[in-house]
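**Q** predicted model and sequence below, questions to follow.
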Amino acid sequence: MVQQGWQQSSYCSEGNACVNVSADAEGIYLRESSAPEVTLRAARHPFRVLLLQLKEGVIDG
């Protein structure tokens, strides 16, 4: 797991309740800023499909 660096949503206000995202050749990584020691890994294609379905309203997020 070699992430290039964590990015934080521009919708995140000041504080420790933000989602951070990172990516490398192995996949997409997510963590919460208040608990950065816990990381969730998702494969690229399924994560892309999930985001597209959320944007299209197929999944109620």
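**A** Ah, there it is. Numbers count the residues shown, from 1 in each chain.
**Q** drop to CA atoms for contacts and neighbour counts, all remaining ones
**A** Will do.
**Q** same for the helix or strand where residue 22 lies, what does it pack against?
**A** Following DSSP states H and E, one finds residue 22 within strand 19-24. Where contact means 3 or more CA pairs under 8 Å, 6 or more residues apart in numbering; DSSP states H and E, strand 19-24 is packed against strand 7-8, strand 27-32.
**Q** distance to residue 55 added to the ones you listed, as CSV?
**A** Below are the helices and strands packed on strand 19-24 laid out as CSV (distance: least, CA to CA, whole Å):
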stretch, distance to residue 55
strand 7-8, 19
strand 27-32, 18
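**Q** deepest in the core, which of those strands is it.
**A** strand 27-32 (a mean of 18; mean count of other CA atoms under 10 Å).
**Q** pasting the second one now:
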Amino acid sequence: MSTPLTWQKSSFSGGGSGEDCVELATADTAIHLRESDHPATLLTTSPAPLRALLSTLKSGHLTSR
């Protein structure tokens, strides 16, 4: 039996009803991300790839193809 995930909202989600939020939960070495308005859709990763993605986004070096 698995332990239920404890979800945390992003500090950038703003106020209001909280319907437009990015939420994060951790379990062992996995990090789970979801949008609050689509909670059944999860993105699961580990710390290193998420750190690389966030670093790239913050640097502004992400390009579209």
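**A** Arrived safely, thanks for sending. These numbers were taken from a predicted model, which means no experiment stands behind them.
**Q** what value does the TM-score take for this pair?
**A** Once superposed, chain against chain, the TM-score is 0.73 (TM-score structural alignment, normalised by the length of the first structure); 60 aligned residues with a CA RMSD of 2.1 Å.
**Q** quick one: the strand holding residue 22 of the first structure to strand 27-32, angle?
**A** 160 degrees (axes from the mean of the first three to the mean of the last three CA atoms, to 10 degrees).
**Q** what about strand 19-24 of the first structure, how far off from the second structure?
**A** Following superposition, strand 19-24 of the first structure is found to deviate from the second structure by 1.2 Å on average (mean CA distance after the TM-score superposition for the first structure).
**Q** where does that strand end up in the second structure?
**A** Using TM-score structural alignment, the residues of the second structure aligned to strand 19-24 of the first structure are 22-27.
**Q** buried stuff in the matching stretch?
**A** 22-26 (16 or more other CA atoms under 10 Å).
**Q** what does stretch 51-65 of the second structure give?
**A** Buried, per 16+ other CA under 10 Å, within stretch 51-65 of the second structure: nothing.
**Q** distance from the chain centre to that stretch, please.
**A** Here stretch 51-65 of the second structure is found 15 Å from its chain centre; the criterion is CA atoms, centre = their mean, to the nearest Å.
**Q** list the contacts of that stretch.
**A** Contacting residues not belonging to stretch 51-65 of the second structure are not present [CA atoms under 8 Å, 6 or more residues apart in numbering].
**Q** same deal with stretch 7-20 of the second structure?
**A** Here stretch 7-20 of the second structure makes contact (CA under 8 Å, 6+ apart) with 21-25, 35-37.
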